[in-house]
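Visitor: What follows is a predicted structure for the sequence shown.
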Amino acid sequence: MRTTALGRSGTTVTELSFGAAAMGNLLAPVTDAAAAAAVDAAWNAGIRYFDTAPHYGLGLSERRVGEALRHKPRDQYTISTKVGRLLRRVREPGCSDLANGFAVPATHHRVWDFSAYGVRTSIEESLERLGLDRIDIVYLHDPDDHEEQAFGSAYRELERMRGEGMVGAIGAGMNQTRMLTRFVRETDVDVILLAGRYTLLDQSAAARLLPEAHKRGVRIVIGGVFNSGLLADPKPGAHFDYAPASQELLARALAIKEVCAEFDVPLRAAALQFPLLAPTVASVLVGVRSAAEVEDAETMMRHRIPEQLWFALRSRDLFSWHVPLPAPRRKKGA
C-alpha cells in the first residue's frame, strides 16, 4: 500500500488508515476479540497507520489498539493520538458514557486542557495506555473553543516535545477549515486531520485549506469521507454530519451514486478514493469496528475508478470546480 512522508518529520502513513473510535465502543459495544481481529485484518491488508485518542471510550480505544499492536514490529507502523481532553477518575462512576457517544462505564470525566502542562500530561498518560515509549503523530483534538490557548500554549508544547523526540509529527484535528488553515499558515505543523470537509458532498476545504497546505508542504489526513453514512448508503433517514440529511443533500448523494453506477463504481469506492486526488492528501482515515469492515474498505480502496468518472461529476455540477482532478490522458496519436 502506498505510503507518504509527513513534512520533514520522516513519519509515514499509508493511503488507507485505521480509525479506532469504534475500538472505544462508539455508540455500541465491540468485544475485545472483535477489536483485535479488526486490527489484525488491517495489518493483513497492508494498513500501517492507526489513529486513536483518549476521548474514544475513555481510554479504551488506546488500550485496545496498543494491545493489538503489541507484538507487531514497532518500526513498521505509525500510531497517532490526540491531546486536549484529560481523563480524570470520578468518585462515583456512572452507568454509561453514552451521553458522550461511547458504550463504556462512566469511570472518568473529560477535562478540556490545552495548556502546556495538559499536553505533556495527556501524552504521558496515552503512552502508558498504549504501552509505548513514543508516539508517531500527535494532533490537537477539536480546539474549536480554545483557539488562543491551542496556539499560544498547546502547539508550542508539541513543538518542544517534537524537538525532544518524544513525538514524531505534530498537527491538529478538526471538522472545520478556518482554524486548520490558520495552523498551516502560522505554525510548523507536519500534518492536519480534517473530518468531513473534503468529501464528495462537501469540498469546502478546496478553496483555501488545500492550496495553502500544498504551498507550505503540509500533508492532510482526511476523515469522515462518508459524512456520517450518507455517502455509504444514501436513502431516506440517512445521516449527514451526525444529523438526518436534508432532502437536498440526499438528492445530491443519489445523483452522485447514479453517475458512479454508469461507470460500474460503487459509491463507497468513489467516496474513499476521491480525497486522494488532491496532491497534499496523504491518507484517508476510515472508522471501522470489525474485520469485515476493514476488508470492505480495502476492497473499495482498490476498486479501479476510470478518470472519466470525476470529470462526469464535475460536468454535472455535482462537486466544486476548485477540486483538483487528474490531467486528462491524451489519446494515442493526438
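Guide: Arrived safely, thanks for sending. Numbers count the residues shown, from 1 in each chain.
Visitor: CA atoms for contacts and neighbours, from now on please.
Guide: Noted.
Visitor: nearest spatial neighbour of the residue nearest the centre of the chain, skipping sequence neighbours?
Guide: The centroid of the chain falls nearest to residue 223 when counting by C-alpha atoms, centre = their mean (3.5 Å). Nearest residue to residue 223, sequence neighbours excluded (C-alpha to C-alpha, 6 or more residues apart in numbering): residue 195, at 4.3 Å.
Visitor: Please compare the first structure with the one that follows:
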Amino acid sequence: MTTPRRPPVTRALAASELAFGAAGIGNLFTPVSDEDAASTVAAAWNNGVRHFDTAPHYGLGLSERRLGEALRDLPREQYTLSTKVGRLLEPSSSTDGDDLANGFAVPATHRRRWDFSAHGVRRSLEDSLERLGLDRIDIVYLHDPDDHADQALTEAYPELEHLRAQGIVGAIGIGTNQTALPARFVRHTDIDVVLLAGRYSLLDQQGLTELLPLAAERGVRVVIGGVFNSGLLADPRPGATFDYAAAPDAVLARALELKAVCARHGVPLRAAALRFPFGHSAVATVLVGARSPAEIQDAAAMLRHRVPAALWAELRQRGLLAPNVPVPQEVD
C-alpha cells in the first residue's frame, strides 16, 4: 500500500542548485586546517551556495563543529542546513590512534554506534545542535540505514515525523548510495527528500529505474551526490577511482569517451557531469564535497557553464546515454 502524499516541504530545498558537502572539512582522508575549512565555507557562500550538508560521522563531529562555526554569523534565514542521524558518537575508552579506518584523519576520541531508535534520533539531534551551535536543522537525513532498514522505518522515521510536526526539524530525508531502500521510504512514508549518492550520474543511472520517477510522482525532492562517481568523471585517467575503487577498464574507456564528446563541444566533462542530473524533474540540488576554496569555486563555475543541446544529442547518438534518459534543457 502506498501512503497518501501531503503537500511537499519545499522551502528547505529551494536554497541553491549547488550544495556544499562538508565531509572534506571533517578531514576526509587527509587533514584540513581550521583556517582552510573556514575559508572553504566562505568561498561557497561567496559563490552563491546556500545549502550545506554535514553529519556526525564526518570526522567524529569535526565537520559539524567547523561548519557551524563558519555559518554562525551568516543570516540564518538565507541558507539550508542538513545533518544526519543513525550513528551516535560515544567517547572511546582509548584515545590512541586515528580514525583513518573509517576514512577520517582525526584522533579516535569517539566511536560510532548505529542507533535508529526514537531515543537515538533525539540524542543524535541534540548532540548535533550542540556541535553546530545553531538554532535549528532544516533537513534531517536517515544516514545509510541499509542494514537497519526496519528500525529506521518503524522507529527513527516516526520520531522524525513527530519532530517535524512540532517544527523542530523542517524536512525528513534519507541519504544512501543505493536506490531500493529510498524508493521504499518514498512509497510508504511522508518523507520530503532523498539524498542519492553515485546512482544518478553520466556513468550510472540506476536512480532512473524506479526511484526518480516515483519521487517525481510523489512530490519528493532529490539531492544528487557523487556526480563524479568518486573522481572518475572529474578527471578520467588510468588509476582514477570509480565508486571508491580503481575504475575498471571498460568504465574508464566510457568516461574517456564522454570527455572526448564534451571537448568537441567546448564543455569540460565536470560541467556536463554537474548539469546532467537536472534533466530529471525530481532533482532539486547537486551536492559537491570540497576541502578548499579552489574546489568549491571550480564546482560553482562548472555548474554555471553552458552545456548545449547538441552535446546531449551526441551522447545519445553514440550510445553514451540511453534514449529514455532525460537531459537538461539549456535556456539561452
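Guide: The structure has been received and is ready for your questions. This one's a predicted model, so the numbers in the text were calculated from it and none came from an experiment.
Visitor: Drop the TM-score for these two in here.
Guide: TM-score of the superposed chains, computed with TM-score structural alignment, normalised by the length of structure 2, equals 0.95; 324 aligned residues with a C-alpha RMSD of 1.3 Å.
Visitor: What does the residue nearest to the centre of structure 1 correspond to in structure 2?
Guide: In structure 2, the residue equivalent to residue 223 of structure 1 is residue 225, according to TM-score structural alignment.
Visitor: so its match touches residue 195, yeah?
Guide: Yes. With contact defined as C-alpha atoms under 8 Å, residue 225 of structure 2 reaches residue 195; the gap is 6.8 Å.
Visitor: what do those two both touch?
Guide: Counting by C-alpha atoms under 8 Å, 6 or more residues apart in numbering, residue 225 of structure 2 and residue 195 have no common neighbour.
Visitor: In contact with residue 284 of structure 1, which residues?
Guide: Residue 284 of structure 1 neighbours (C-alpha under 8 Å, 6+ apart): 15, 16, 17, 221, 222, 223, 225, 272, 273, 275, 276.
Visitor: now with 6 Å?
Guide: The contact partners of residue 284 of structure 1, taken as C-alpha atoms under 6 Å, 6 or more residues apart in numbering, are 15, 16, 17, 221, 222.
Visitor: which residues of the stretch 101-250 of structure 2 fall in strands?
Guide: Along the stretch 101-250 of structure 2, the stretches classed as strands by DSSP state E, counting those that start in this stretch are 104-107, 110-114, 137-143, 169-176, 193-197, 221-225, 241-242, 245-246.
Visitor: for the ones you listed, which one sits closest to residue 327 of structure 2?
Guide: strand 221-225 (14.7 Å; C-alpha to C-alpha).
Visitor: neighbours around whatever residue of structure 1 lines up with residue 185 of structure 2, how many?
Guide: In structure 1, the residue equivalent to residue 185 of structure 2 is residue 183, according to TM-score structural alignment. Neighbourhood size, residue 183 of structure 1 [other C-alpha atoms under 10 Å]: 21.
Visitor: Please, which helix or strand holds the closest residue in space to residue 16 of structure 1 that isn't next to it in sequence?
Guide: Nearest residue to residue 16 of structure 1, sequence neighbours excluded (C-alpha to C-alpha, 6+ apart): residue 284, at 5.1 Å. Following DSSP states H and E, one finds residue 284 of structure 1 within strand 281-287.
Visitor: who touches whichever helix or strand comes after that strand?
Guide: As assigned by DSSP H and E, the chain's next helix or strand after strand 281-287 of structure 1 is helix 291-302. The set of residues external to helix 291-302 of structure 1 that reach it, using C-alpha under 6 Å, 6+ apart, is 37, 38, 41, 269.
Visitor: Rebuild these as CSV, extending it with distance to residue 137 of structure 1.
Guide: Formatted as CSV, these follow (distance: C-alpha to C-alpha, whole Å):
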residue, distance to residue 137 of structure 1
37, 24
38, 21
41, 22
269, 27
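Visitor: between those residues, which has the most around it?
Guide: Going by other C-alpha under 10 Å, residue 38 tops these with 25 neighbours.
Visitor: State the helix or strand in which that residue lies.
Guide: Going by DSSP H and E, residue 38 of structure 1 is part of helix 32-44.
Visitor: which residues in structure 2 does that helix align to?
Guide: With TM-score structural alignment as the criterion, helix 32-44 of structure 1 aligns to 34-46.
Visitor: The matching stretch vs structure 1, average distance?
Guide: Stretch 34-46 of structure 2 differs from its equivalent in structure 1 by a mean of 0.4 Å after superposition (mean C-alpha distance after the TM-score superposition for structure 1).
Visitor: and that stretch, how far out from the chain's middle?
Guide: Put simply, stretch 34-46 of structure 2 sits 18 Å off its chain's centre (C-alpha atoms, centre = their mean, to the nearest Å).
Visitor: aligned partner of residue 302 of structure 2 in structure 1?
Guide: Per TM-score structural alignment, residue 302 of structure 2 is aligned with residue 300.
Visitor: And for its match, the neighbour number?
Guide: Neighbours of residue 300 of structure 1 (other C-alpha under 10 Å): 20.
Visitor: just residue 22 of structure 1 next, same as before
Guide: 23.
Visitor: so how far is residue 39 of structure 1 from it?
Guide: 12 Å (C-alpha to C-alpha, to the nearest Å).
Visitor: Just tell me the aligned range of stretch 59-67 of structure 2 in structure 1.
Guide: Under TM-score structural alignment, the match for stretch 59-67 of structure 2 is residues 57-65.
Visitor: how far away is the match of residue 302 of structure 2 from residue 238 of structure 1?
Guide: 20 Å.
Visitor: Other residues contacting the longest strand along structure 1?
Guide: In structure 1, assigned by DSSP state E, the strand with the most residues is strand 85-94. Strand 85-94 of structure 1 has contacts (C-alpha under 6 Å, 6+ apart) with 106, 107, 108, 109, 110, 111, 112, 113, 122.
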